[in-house]
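Visitor: Model the following, please.
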Amino acid sequence: MRTLLNVIWLVLCGVWLAIGYAVAGIICCLLIVTIPFGLASFRMADFALWPFGRQLVRRADAGAPSTIGNIIWIVFAGWWLALAHLTTAVALAVTIIGIPLAWANLKLIPVSLVPLGRVIVDSDAPQDARYPAVN
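Guide: Here you go, the predicted structure:
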């Protein structure tokens, strides 16, 4: 079922979201100073391609730089992206077929709001693999 939902998501929504996040990542990486935001955009593009069966977890070794970066991200891009995902989720939830796609859009809100200091893992991964230890 997860694969079917991912294929439907990929065809209807995922490709376009991933392209948008990848373009944003390329622009951020070209600007040198914003490379951490570019890498986060690539992570979001990966999650936007195949969201079902994966989840976002906080990295155990994320510290103050991630928090400061997330605050900057929220001010300049995060709240716009979260609002866009929420609006799209509401529009998709109008139809019965769109409800799972709306759920996937809601799953993208946390990563679009605070992408730094997070990692995307398989939902079926063992508990210790989901929460990476501090190295």
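
Visitor: Going by C-alpha atoms from here, please, whenever you check contacts or count neighbours.
Guide: Fine.

Visitor: Would you map the helices across this structure?
Guide: 2-9, 15-30, 35-49, 64-73, 79-92, 99-113, 127-130 (DSSP state H).

Visitor: Redo the ones you listed as JSON lines? Include distance to Ile120 and mean neighbour count.
Guide: Listed next are the helices of the chain as JSON lines, based on distance: least, C-alpha to C-alpha, whole Å; neighbours: other C-alpha atoms under 10 Å:
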{"stretch": "helix 2-9", "distance to Ile120": "16", "mean neighbour count": "15"}
{"stretch": "helix 15-30", "distance to Ile120": "15", "mean neighbour count": "18"}
{"stretch": "helix 35-49", "distance to Ile120": "7", "mean neighbour count": "22"}
{"stretch": "helix 64-73", "distance to Ile120": "16", "mean neighbour count": "15"}
{"stretch": "helix 79-92", "distance to Ile120": "17", "mean neighbour count": "17"}
{"stretch": "helix 99-113", "distance to Ile120": "9", "mean neighbour count": "21"}
{"stretch": "helix 127-130", "distance to Ile120": "8", "mean neighbour count": "12"}
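
Visitor: one more to put side by side:
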Amino acid sequence: MRLIMRLIGNIIWLVFGGILVFLEYLASGFALCITIIGIPFGIQAFKLAFLALWPFGSTVSEAPQSAGCLNTLMNIIWLCIGGIWIALTHIIFGILFCITIIGIPFGKQHFKMAGLALTPFGKRID
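Guide: You can find the predicted model right below:
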């Protein structure tokens, strides 16, 4: 039953904007990967893209091979360059979706994506 509910939730998510969010993250990931310096940030954009594609049933957790100071430094750079705006966008959409009872599951997914968009380095999507 849970598998069917996840599948239905993901299909509704895709139809009502999830595919557009996925394509935006994918395009920004490719744009960031043009330069060597941007490759780590592009990989994080791809991580966000695949979470945006199929969010129901996936969880965000700490990566076991956390690099410590490097992850912290990269998260600070990510946050300053645009992570805060991405996270705020997901928080606003999460609040808007949570206004209605039907939209609460979609709002929760936006809140999950906001957490990952804030500090993506050192995180893993299961």
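
Visitor: one step back: okay, the helices of structure 1 in JSON lines with distance to Val119 of structure 1 next?
Guide: Listed next are the helices of structure 1 as JSON lines, based on distance: least, C-alpha to C-alpha, whole Å:
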{"stretch": "helix 2-9", "distance to Val119 of structure 1": "19"}
{"stretch": "helix 15-30", "distance to Val119 of structure 1": "16"}
{"stretch": "helix 35-49", "distance to Val119 of structure 1": "8"}
{"stretch": "helix 64-73", "distance to Val119 of structure 1": "12"}
{"stretch": "helix 79-92", "distance to Val119 of structure 1": "18"}
{"stretch": "helix 99-113", "distance to Val119 of structure 1": "9"}
{"stretch": "helix 127-130", "distance to Val119 of structure 1": "9"}
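
Visitor: Of those, which is nearest Leu56 of structure 1?
Guide: Closest of the helices of structure 1 to Leu56 of structure 1 is helix 99-113, at 7.0 Å (criterion: C-alpha to C-alpha).

Visitor: Which strands or helices does the closest one pack on?
Guide: Here helix 99-113 of structure 1 touches helix 2-9, helix 35-49, strand 54-58, helix 79-92, going by 3 or more C-alpha pairs under 8 Å, 6 or more residues apart in numbering; DSSP states H and E.

Visitor: Superposed on structure 2, what's the mean shift for the longest one?
Guide: Spelled out, it's helix 35-49 of structure 1. With mean C-alpha distance after the TM-score superposition for structure 1, helix 35-49 of structure 1 departs from structure 2 by a mean of 0.5 Å once superposed.
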